[in-house]
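*Asks:* Test case, fold it:
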Amino acid sequence: MVPLGLAFGALVVQSGLDWWWAALSAALVYGGSFEFLLIGMVVAVASPASIAVAAFLVNARHVFYALSFPLERVRGRLAKTYSTFALTDEAYALTGTERSRTWSGPRILWLQFFMHVYWAGSATAGALLGSLIPDGVTGLDFALTALFTVLALDAIRDLRGDLPTPVLALLSAVAARLLFPEQMLLAAFALFTAGLLARRVATGRRPTRA
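*Replies:* Down below sits the predicted model:
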């Protein structure tokens, strides 16, 4: 969270925006992949409607996260509201492991809170230090792709020989890219979910969760 937040903050400043854009976005938007996209849209003066559609398409994957995220362990309306807001890819990845099945609601909530603090704090620091980075440095926007690559590799290791699951995920991504290039992320998640359900029906067992 910290290296990615630093890269985001630096990218905000290098894009010509004031440093407080990074702090405000990290605190209130708190959607890493969409925030990277939002920088370009703000710089290009995109319409509010375009930004809203982009936000929906990029963050629609959270609908699928909610199917297995342990929100029922979090007690209290306010706590549940914040936990829903703070449901990120990293929080989902950590709460979806075998070890996390015994975690209590407060532990899950504190995990999400500290991730939020790490992201907001590092984004602000990156923005304040961004002016020190030479203009010739490129590739900061690739930090998010690198993070997803690491999360994918860790998920594959946790499958313990369950090869069909990552193969199904790869095929879903390729099919979505070819058939629905404008809505690839949402289509890939839908195809992957449908494939897992079909596999469950066909094999009569619950597939290992990545």
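
*Asks:* okay, CA-based contacts and neighbour counts for the rest of this
*Replies:* Fine.

*Asks:* show me where the chain has helices.
*Replies:* Counting by DSSP state H, the chain forms helices over residues 2-14, 19-28, 32-43, 48-59, 61-65, 77-85, 89-95, 105-129, 143-158, 164-179, 184-203, given from the N-terminal end onward.

*Asks:* which of these sits most buried?
*Replies:* Among the helices of the chain, the stretch with the highest mean neighbour count (mean count of other Cα atoms under 10 Å) is helix 2-14, at a mean of 24.

*Asks:* mind checking which of the helices of the chain is nearest L71?
*Replies:* helix 77-85 (6.9 Å; Cα to Cα).

*Asks:* Please name every helix or strand in contact with that closest one.
*Replies:* helix 105-129 (3 or more Cα pairs under 8 Å, 6 or more residues apart in numbering; DSSP states H and E).

*Asks:* quick one on the thing from earlier: with distance to D135 as extra columns, can I get the helices of the chain in JSON lines?
*Replies:* Conversion of these to JSON lines gives the following (distance: least, Cα to Cα, whole Å):
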{"stretch": "helix 2-14", "distance to D135": "8"}
{"stretch": "helix 19-28", "distance to D135": "16"}
{"stretch": "helix 32-43", "distance to D135": "17"}
{"stretch": "helix 48-59", "distance to D135": "27"}
{"stretch": "helix 61-65", "distance to D135": "34"}
{"stretch": "helix 77-85", "distance to D135": "35"}
{"stretch": "helix 89-95", "distance to D135": "30"}
{"stretch": "helix 105-129", "distance to D135": "13"}
{"stretch": "helix 143-158", "distance to D135": "17"}
{"stretch": "helix 164-179", "distance to D135": "33"}
{"stretch": "helix 184-203", "distance to D135": "32"}
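
*Asks:* neighbours of L87, just the number please.
*Replies:* The number of residues packed near L87 is 20, by other Cα atoms under 10 Å.

*Asks:* how far is stretch 152-162 from where the chain is centred?
*Replies:* 18 Å (Cα atoms, centre = their mean, to the nearest Å).

*Asks:* do stretch 143-160 as well
*Replies:* On Cα atoms, centre = their mean, the centre of stretch 143-160 falls 12 Å from that of its chain.

*Asks:* and the gap between R73 and T138?
*Replies:* R73 is 42 Å from T138, where distance means Cα to Cα, to the nearest Å.

*Asks:* please give me the structure for this one as well, since I'd like to look at both together:
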Amino acid sequence: MQACSQSNRHHPAQLSALSLSIPVAMGYVPLGSVFGFLLVQAGAAWWLAPLMSIFVFAGSAQFMAVPLLAAGAPLGTLALATFIINLRHVFYGLSLLHRLPQGRCARAYLVWTLTDENYSLFTTLPGGTPAAQMLRIGALNHFWWVLGTLIGALIGAQVSHALAGIDFSLAALFAVLTVEQWRASKQFTPIAIALAAYALACWLVPGQALLASIALSLLAGAAIVRRKRPNPTQEAA
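*Replies:* Below you'll find the model as predicted:
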């Protein structure tokens, strides 16, 4: 009984939003700091970095925007590039429609904060998890990103040389989230599909490997779901 109670204590449903968001904070704070630092080093005012993180909150798209803004790219180019990079979030939202809160404002905010890391956390939560818990997680992770951005922007405004190497935390963060996904579902098939899809995409279209691997993973996932779906003809028989 004691062992069972100890294991339940660490179940996602029993953990606070703060506890669940700490692994994301370990990646968001240093990565946000790198973004804020780079944006200020590119010539932007320090306050633009946290402002962008508050109203955009799209990590990879924000990093992409730094050289484009430095080169004076038009807003249309920035908007199109952001749309392409974040197109995968549409599929994230579709898979979570049944778990989104009913209120318009709460639903809109949760959809807006549906980053890769938030999606990974949400899919490890039990089906009966209250929408308020998901909102708290999304808000906390948004806060970590803004906090990191502010720290990096303030540092960037004070120093004149670039920092390198800290961006390794993004890969480490995704590795931790992948392990947590496997521990929650005990299914290695999604990981195997993702690895195989990326390897195939790197071989076929190395210039668009990420987009191609996402498309291949979606096709494989749809095929698996269709194969597992019961046949109405067989059920009737």
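
*Asks:* quick one: which of R73 and T138 of structure 1 has more around it?
*Replies:* In terms of neighbours (other Cα under 10 Å), R73 is the more surrounded of R73 of structure 1 and T138; the figures are 15 against 10.

*Asks:* L173 of structure 2 versus the residue positioned nearest the centre of structure 2, what's the distance?
*Replies:* Against the mean C-alpha coordinate of structure 2, by Cα atoms, centre = their mean, the closest residue is D116 at 1.6 Å. Per Cα to Cα, D116 of structure 2 is found 11 Å from L173 of structure 2.

*Asks:* Next: A44 of structure 2.
*Replies:* Taking Cα to Cα as the criterion, A44 of structure 2 is separated from L173 of structure 2 by 28 Å.

*Asks:* aligned partner of S53 of structure 2 in structure 1?
*Replies:* S53 of structure 2 maps onto A26 in structure 1 when the alignment is built from TM-score structural alignment.

*Asks:* So its match sits against W119, correct?
*Replies:* Yes. In this structure, A26 of structure 1 is within contact of W119 by Cα atoms under 8 Å, at 6.4 Å.

*Asks:* From S7 of structure 2, how far out is the counterpart of A46 of structure 1 in structure 2?
*Replies:* Using TM-score structural alignment as the criterion, the counterpart of A46 of structure 1 in structure 2 is A73. Distance, A73 of structure 2 to S7 of structure 2, by Cα to Cα: 53 Å.

*Asks:* Just give the nearest non-adjacent residue to the residue mapped onto N86 of structure 2 from structure 1, would you?
*Replies:* For N86 of structure 2, the aligned position in structure 1 is N59, judged by TM-score structural alignment. The shortest distance from N59 of structure 1 to any residue that is not its chain neighbour, by Cα to Cα, 6 or more residues apart in numbering, is 7.3 Å, and that residue is F34.

*Asks:* so who does that neighbour touch?
*Replies:* F34 of structure 1 is in contact with A54, A55, V58, N59, counting by Cα atoms under 8 Å, 6 or more residues apart in numbering.

*Asks:* do you know how far the first one is from W21 of structure 1?
*Replies:* Just to be clear, that refers to A54 of structure 1. Separation of A54 of structure 1 from W21 of structure 1 (Cα to Cα) stands at 19 Å.

*Asks:* does V146 of structure 2 really touch S53, like I thought?
*Replies:* Yes. With contact defined as Cα under 8 Å, V146 of structure 2 reaches S53; the gap is 5.5 Å.

*Asks:* Please state the offset of stretch 181-196 of structure 1 from the chain centre?
*Replies:* Taking Cα atoms, centre = their mean, the mean C-alpha location of stretch 181-196 of structure 1 is offset from the chain mean by 15 Å.

*Asks:* do the same with stretch 66-80 of structure 1
*Replies:* Relative to its chain's centre, stretch 66-80 of structure 1 lies at 18 Å (Cα atoms, centre = their mean).

*Asks:* next one: stretch 142-155 of structure 2
*Replies:* Per Cα atoms, centre = their mean, the displacement of stretch 142-155 of structure 2 from the mean C-alpha position of its chain is 17 Å.

*Asks:* Structure 1: matching residues for that one?
*Replies:* The alignment of stretch 142-155 of structure 2 onto structure 1 (TM-score structural alignment) covers residues 116-129.

*Asks:* Could you check what's spatially nearest to A132 of structure 2, not counting adjacent residues?
*Replies:* Going by Cα to Cα, 6+ apart, A132 of structure 2 has P101 as its nearest residue, at 7.8 Å.

*Asks:* Give the equivalent position in structure 1 for that neighbour.
*Replies:* Aligned by TM-score structural alignment, P101 of structure 2 pairs with V74 of structure 1.

*Asks:* So its match versus W103 of structure 1, what's the distance?
*Replies:* Taking Cα to Cα as the measure, V74 of structure 1 and W103 of structure 1 are separated by 10 Å.

*Asks:* neighbour count winner among these two?
*Replies:* When V74 of structure 1 and W103 are compared for neighbours, V74 comes out ahead with 19 against 12, by other Cα under 10 Å.

*Asks:* residues in contact with the match of stretch 142-155 of structure 2?
*Replies:* Residues from elsewhere that reach stretch 116-129 of structure 1, judged by Cα under 8 Å, 6+ apart: 1-13, 19-20, 22-23, 26-27, 30, 86.

*Asks:* By how much does that stretch deviate from structure 2 on average?
*Replies:* Its aligned residues in structure 2 lie a mean 1.5 Å from stretch 116-129 of structure 1 after superposition (mean Cα distance after the TM-score superposition for structure 1).

*Asks:* Much appreciated, bye for now.
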